[in-house]
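K.L.:
Please work out how this folds:
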Amino acid sequence: MATLDIGLPVYNGEKYLGEAIESLRAQTFGDFTLFISDNGSTDRTPDICREHAAADGRIRFTRSDVNRGAAWNFNTVFEAGNADFFKWAAHDDLHDPTYVERCMDVLRREPAVVLCYTGARYIDAEGRSITGDMSNRCHLRQDRPHQRLRGYFGTFPSHVLFGVGRRAALARTRLWGSFASADRVLVSEIALQGQVHEIAEPLFIRRLHPDISWTMATTDKEYALWYDPANRDKVPLLRRAVEYVRGVGHAGLPLPDRLGSYAEVARYAVWDRGFRKLPRYAAKLAARAGR
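P.N.:
Just a heads-up that it's a prediction; the model follows:
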């Protein structure tokens, strides 16, 4: 059994998939199994996966006949293996060859850390360098779960979940939900299980392109459908708040930590996303009334 499982969910990813797989095969830490799950692609994705699986015995490929949504696919690749460590990967992003090795070094040295990821640099659809925030600001090394929640809320974890984590800790979360911003909720649940470490070097290479799953123009309802084509959420923002609460209840925390974590969710929902946003909400209402 390999030390690490890597899960790569994909749907119609022919344009960038081959390069993404190559960057994983080139990792200096090679003791892994790569599970690729194709979510009913209609392009050359299955052929690309089979070609790489034939060339590298570490690769396992499975395919669904229909698109069941991103949440199903992300969870499928997690459940496919049983190694002590696990990492998700995207079909359009790349990794520095030392990415996995550097994250594994931290996890082996720091038992309190349950997830380690690195800073990022950015490329466009053609692979040219573009500007972007290197840090996701989710270096959550506080001792108590509610302290880590306080440090986490208000950040934007665009690449945290592509770090390397301890399978046991990830398995205690609810994994990927089928609702908008399920990735944010999952990071909060991981932080409840233990510390999150950010390596301050841009070893993750994030590709920004027109077909990316989320952009500033993507609505919450569109994002929810990406997670699950059957999603019918009427108020996605309210759903996210409810799921933060459910995540705390699911975490299995001692009572003092559970109460403190509920308090942090309430503070974030009522103050950060409520009263502090009132001027912005008022401006939107005024603009709408004007139109």
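K.L.:
only C-alpha atoms for contact and neighbour calcs from this point on.
P.N.:
Will do.
K.L.:
top strand in this structure by residue count?
P.N.:
For the chain, the strand with the greatest residue count under DSSP state E is strand 195-207.
K.L.:
Quick one: list the elements packing against the next helix or strand after that strand.
P.N.:
Once the chain leaves strand 195-207, the next helix or strand it forms, by DSSP states H and E, is helix 220-227. The contact analysis (3 or more C-alpha pairs under 8 Å, 6 or more residues apart in numbering; DSSP states H and E) places helix 220-227 against helix 70-79, helix 236-250.
K.L.:
So what touches the shortest one?
P.N.:
Okay, so that is helix 70-79. Helix 70-79 is contacted from outside by 6-10, 35-39, 86, 88, 175-178, 226-228, using C-alpha atoms under 8 Å, 6 or more residues apart in numbering.
K.L.:
Going by neighbour count, list what's buried in the longest strand of the chain.
P.N.:
Buried residues in strand 195-207, defined by neighbour count with 16 or more other C-alpha atoms under 10 Å: 195-199, 202-207.
K.L.:
please give me the structure for this one as well, since I'd like to look at both together:
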Amino acid sequence: MIGLPMYRSEDFVESVLESLLALEHESFAVIAVDDCSHDSTVEIARRFADADRRLTVEANAERLGMIGNWNRALELAYERHPGFEYFAWASDNDLREPAWIDVLVRALEDDPRAALAYSRFGTIVAGEKVVPTHEKWLYETQDQADPFERFKAAERMRAGPIMYGLHRRRTLDRIGKVPSVLLSDFVYLSCLALHGTFVQAPEVLWYRDLGRTTGSSTGRQRAALFADPPALTYLPVSLQHTIWLLRCLVVEDRRPPGLGRGRSLYIGIFYLGNWWRRLARRAQSQARKRRRKLEKRLRKRIAPRRKRLVRSRAGRRLARLLRRL
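P.N.:
Below you'll find the model as predicted:
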């Protein structure tokens, strides 16, 4: 089952749908959900739906924002295809190779503990697929049986590419919707790591168009992710994530079997402390960079004056005096 949230993507949606409908798998369906686009995105998608029964197109009555549209796609998957076993979100500007589903389904079937499988990705530059020439990142937890160890290891993952992997339904049933917070994919996948392992397929099976990114500022993210930003999103991101984690694991009891409430509370506190430690390390690194830049600038200013001093008579006398000392 594939959910495709769409928003103002008329320039990309045709190639995206061609890519999804060309996937080599015996049985799958695609639900495309448009979030009140003011262009021809819906019309293009419906032309594809008329020609292929595997595709269903829905249009929201009012704008939900990116996260709301992700959750709407998941809700429609439960309503229209209640028997699905695996689910994936697809971006409205990324392309997948035909073998994408088959490879990831095999990875999940080979490891019953796995909650999610994903592949390496390439990039789309000027309309052309670019395959990376080296392994840029790898995040797997197959060798980690303890949920807390997997949770701690999630600190080094790149959440964006992993979020668009293939999810096992039973973990989605347990965790629920994507949280309405900033950087939601990171905290969502961190919680998902408690429920099972992550598997990376070595093949490059999908391509990201990095030209359409939300942006790094919190204001731009808030505007893109939410039609009406919740009050929680104006808190520091670390507090947003910790509040959601504690509500999910402790209050609503959506934690994996065997994980007690006390340890869940500790996980929330650990997450908050770990986030602040990362911020402190980043601040120290930035301070060192600023200091090196300042020292380099000062050396450039002082060097000409030092040369003039050495060339002068007083400078030569001072140099001889220093050599004697």
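K.L.:
follow-up on the earlier one: please tabulate the helices and strands packed on helix 220-227 of the first structure in JSON lines, including the columns mean neighbour count and distance to residue 184 of the first structure.
P.N.:
Rendered in JSON lines, the data for these read as follows (neighbours: other C-alpha atoms under 10 Å; distance: least, C-alpha to C-alpha, whole Å):
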{"stretch": "helix 70-79", "mean neighbour count": "21", "distance to residue 184 of the first structure": "13"}
{"stretch": "helix 236-250", "mean neighbour count": "17", "distance to residue 184 of the first structure": "9"}
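K.L.:
OK, contacts around the residue nearest to the spatial centre of the first structure?
P.N.:
When the first structure is reduced to its mean C-alpha position, the closest residue under C-alpha atoms, centre = their mean turns out to be residue 161, at 3.2 Å. Listed by C-alpha under 8 Å, 6+ apart, the contact set of residue 161 of the first structure reads 87-88, 117, 183, 187.
K.L.:
Repeat the analysis, applying 10 Å as the threshold.
P.N.:
Contact partners of residue 161 of the first structure, counting by C-alpha atoms under 10 Å, 6 or more residues apart in numbering, are 87-89, 115-117, 183-184, 186-187, 190.
K.L.:
just residue 152 of the second structure next, same as before
P.N.:
Taking C-alpha under 10 Å, 6+ apart as the criterion, residue 152 of the second structure is in contact with 190, 193-194, 267, 270-271, 274.
K.L.:
so how far is residue 10 of the first structure from the alignment partner in the first structure of residue 205 of the second structure?
P.N.:
Taking TM-score structural alignment, the alignment pairs residue 205 of the second structure with residue 203 from the first structure. Using C-alpha to C-alpha, to the nearest Å, one gets 22 Å for the distance from residue 203 of the first structure to residue 10 of the first structure.
K.L.:
neighbours around the residue mapped onto residue 150 of the second structure from the first structure, how many?
P.N.:
Aligned counterpart of residue 150 of the second structure in the first structure: residue 148 (TM-score structural alignment). Using other C-alpha atoms under 10 Å, residue 148 of the first structure has 25 other residues around it.
K.L.:
what about residue 18 of the first structure, helix or strand, and which?
P.N.:
Applying DSSP H and E as the criterion places residue 18 of the first structure in helix 17-25.
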